[in-house]
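Visitor: here you go, sequence then predicted model.
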Amino acid sequence: MRIQLEDPLSDEAFQALCAENEGLSIEQNPDGTLTLMSPTGGTSGARNFHIYRHLAAWIDDQGGGFGFDSSTMFKLPNGAHRAPDVAWVAHDRFAALSREERDGFVPLAPDFVIELRSPTDPLDALKNKMNEYMHAGVRLGWLIDPETETVSIYAPDTPRTTLDRPDTVTANTVIEGFALPMARIWDPLAE
């Protein structure tokens, strides 16, 4: 559901709106449009957990930095408030924020994001969101579409690359060495 406001909500008003509606995921566009999204279903939740698990292992084993799930809101430089399905921020960038900034809606663009298309997500809206991330300073983004079994890779000033049903997606930049096995994305019941 989309709600067009005359003016964007202030950070404080937007944070209060989100707190009063804990069961919804709410994002705000720079123009003030609010997008309300319902919680994910079981299959999307299992896919997201698979991604979190692999990112957490990479962070612990070799990458460092901080991983975030879809309940974390980022305030992008363009004024948009976004909660990517998965995000990663380099240690030095997150540590440079004040405690208040770290505890609230994070006032920066993540270094890396993943958006996982669920059955109710319009593909064009996700593509627009990925382009917005790149313009906001995100350095690498993956749009995973289980329906078409594709992964689109976004990076600033680089043409989008689309992989057809890859077995694994590996990052060669930004979160170098992070590899995501895709079997449980394409088939959530896979062992």
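Guide: Looks like it arrived, so ask away. Numbering: from 1, shown residues only.
Visitor: please count neighbours and contacts with C-alpha atoms only from this point.
Guide: Fine.
Visitor: give the contact list for the closest residue to residue 107 other than its chain neighbours.
Guide: Using C-alpha to C-alpha, 6 or more residues apart in numbering and skipping the chain neighbours, the partner closest in space to residue 107 is residue 75 (4.7 Å). Listed by C-alpha atoms under 8 Å, 6 or more residues apart in numbering, the contact set of residue 75 reads 81, 82, 105, 106, 107, 108, 109.
Visitor: what's the closest non-adjacent residue to residue 6?
Guide: Among residues not flanking residue 6 along the chain, residue 32 sits closest, at 6.8 Å (C-alpha to C-alpha, 6+ apart).
Visitor: tally of neighbours for the one you found?
Guide: For residue 32, the tally of surrounding residues (other C-alpha atoms under 10 Å) stands at 19.
Visitor: and for the one 4 residues further on?
Guide: When neighbours are counted by other C-alpha under 10 Å, residue 36 registers 15.
Visitor: what about it, distance to residue 84?
Guide: To residue 84, residue 36 is 14 Å away according to C-alpha to C-alpha, to the nearest Å.
Visitor: do the same with residue 173
Guide: 19 Å.
Visitor: the two: which has the busier surroundings?
Guide: Ranked by neighbour count (other C-alpha under 10 Å), residue 173 and residue 84 place residue 84 first, with 24 against 12.
Visitor: which helices and strands sit right next to the biggest helix by length in the chain?
Guide: When the chain is scanned for its longest helix (criterion: DSSP state H), the result is helix 42-58. Applying 3 or more C-alpha pairs under 8 Å, 6 or more residues apart in numbering; DSSP states H and E, we find helix 42-58 packed against strand 66-69, strand 86-89, strand 179-181, helix 183-186.
Visitor: also this one, for the comparison:
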Amino acid sequence: MNTTFELDLHNINLTDEQFFQLCQNNPDVRFERTASGELIIMPPTGSITSDRNADLTCQLRNWNQKYKLGKSFDSSGGFKLPNGAERSPDASWVKMERWDVLTEEEQERFAPLCPDFIVELMSPSDTLEKTRAKMREYMENGASLGWLINRKQKQIEIYRLNKKVEILESPQTLSGEDVLPGFVLDLAEIW
């Protein structure tokens, strides 16, 4: 017998503690929560997207280990944004001076801040409209630089604080500009 059911994730009211515990109790499931409290279950990416994201995170991490200007995070790192949303960018980075003012408990949980730098690498299950909305949300909550990588179209959308979005077609590298001085992302393995 084949049984299906529908799960309404719009009307689940969880406290911050309950949401954190839900995430901790289900480590193989990626959750996000919108500013209005809507619970989002993020489907796992396919193997190719996961491989590309690992390369992206590795490049960011290697740069960060060399310069030690902040903390880098992979897609499992959650942040509580100023608007109340809890998000997990595919890759992100926070300046050391912002990280160091957090308590140990805040660092252990979903850090109560928006990363300075974020990357969203679109997977086949992502929609461009929703991913763009997420990028705007990051910028509205204090991110200084963001990259939306659309592998299928070979496009990069660059989001900068208080500036118009710039779209690049098939670039080979991306500069971290003044937010990540000296960081250059090699896109050869990402495409």
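Guide: It's in. Source: prediction; values computed, not measured.
Visitor: what helix or strand does the aligned partner of the residue nearest to residue 6 of structure 1 in structure 2 sit in?
Guide: With TM-score structural alignment as the criterion, residue 32 of structure 1 lines up with residue 37 in structure 2. Taking DSSP states H and E as the definition, one finds residue 37 of structure 2 inside no helix or strand.
Visitor: and residue 37 of structure 2, what is it in contact with?
Guide: 10, 12, 13, 14, 85.
Visitor: across to structure 1, which of these hold up?
Guide: Retained in structure 1: 10, 12, 13, 14, out of those (criterion both residues aligned by TM-score structural alignment, their matches' C-alpha atoms under 8 Å).
Visitor: distance-wise, check the first one relative to residue 57 of structure 2.
Guide: So the one you mean is residue 10 of structure 2. To residue 57 of structure 2, residue 10 of structure 2 is 31 Å away according to C-alpha to C-alpha.
Visitor: with the last one instead?
Guide: Distance check for residue 14 of structure 2 against residue 57 of structure 2: by C-alpha to C-alpha, it reads 30 Å.
Visitor: neighbour count for these two, which is higher?
Guide: residue 57 (20 against 14).
Visitor: and the more buried one, what's its match in structure 1?
Guide: When structure 1 is aligned by TM-score structural alignment, residue 57 of structure 2 is paired with residue 52.
Visitor: next, count neighbours for residue 130 of structure 1.
Guide: Residues contacting residue 130 of structure 1 under the criterion other C-alpha under 10 Å number 25.
Visitor: who touches it in this structure?
Guide: The contact partners of residue 130 of structure 1, by C-alpha under 8 Å, 6+ apart, come to 115, 141, 143, 154.
Visitor: give the aligned equivalent of it in structure 2.
Guide: Using TM-score structural alignment, the partner of residue 130 of structure 1 in structure 2 is residue 135.
Visitor: coming back round to it: the residue nearest to residue 6 of structure 1 and residue 105 of structure 1, how far apart?
Guide: 17 Å.
Visitor: tell me where structure 2 has helices.
Guide: 16-25, 47-67, 96-100, 104-108, 128-140.
Visitor: buried set for the second one?
Guide: What it means is helix 47-67 of structure 2. Under the neighbour-count criterion of 16 or more other C-alpha atoms under 10 Å, helix 47-67 of structure 2 has 49-50, 52-58, 60-61, 63-64 buried.
Visitor: residue 25 of structure 2 - how many residues pack around it?
Guide: A count of neighbours around residue 25 of structure 2, defined by other C-alpha under 10 Å, yields 10.
Visitor: now residue 122 of structure 1
Guide: 10.
Visitor: likewise residue 95 of structure 1?
Guide: Neighbour count for residue 95 of structure 1, taken as other C-alpha under 10 Å: 13.
Visitor: can you tell me what it aligns to in structure 2?
Guide: Under the alignment (TM-score structural alignment), residue 95 of structure 1 pairs with residue 100 of structure 2.
Visitor: quick one: that match and residue 111 of structure 2, what's the gap?
Guide: 11 Å.
Visitor: quick one on the thing from earlier: for residue 186 of structure 2, which of the helices of structure 2 is the nearest?
Guide: When the helices of structure 2 are compared by C-alpha to C-alpha, helix 47-67 sits nearest residue 186 of structure 2, at 8.0 Å.
Visitor: how close does the closest one sit to structure 1?
Guide: Helix 47-67 of structure 2, aligned to structure 1 and superposed, deviates on average by 1.1 Å (mean C-alpha distance after the TM-score superposition for structure 1).
Visitor: that helix vs strand 91-95, what angle?
Guide: On the basis of axes from the mean of the first three to the mean of the last three C-alpha atoms, to 10 degrees, helix 47-67 of structure 2 is oriented at 20 degrees to strand 91-95.
Visitor: name the nearest residue to the most centrally placed residue in structure 1, ignoring sequence neighbours.
Guide: Centroid-nearest residue in structure 1: residue 84, 2.0 Å away (criterion: C-alpha atoms, centre = their mean). Of all residues not flanking residue 84 of structure 1 in the chain, residue 70 sits nearest, at 5.4 Å (C-alpha to C-alpha, 6+ apart).
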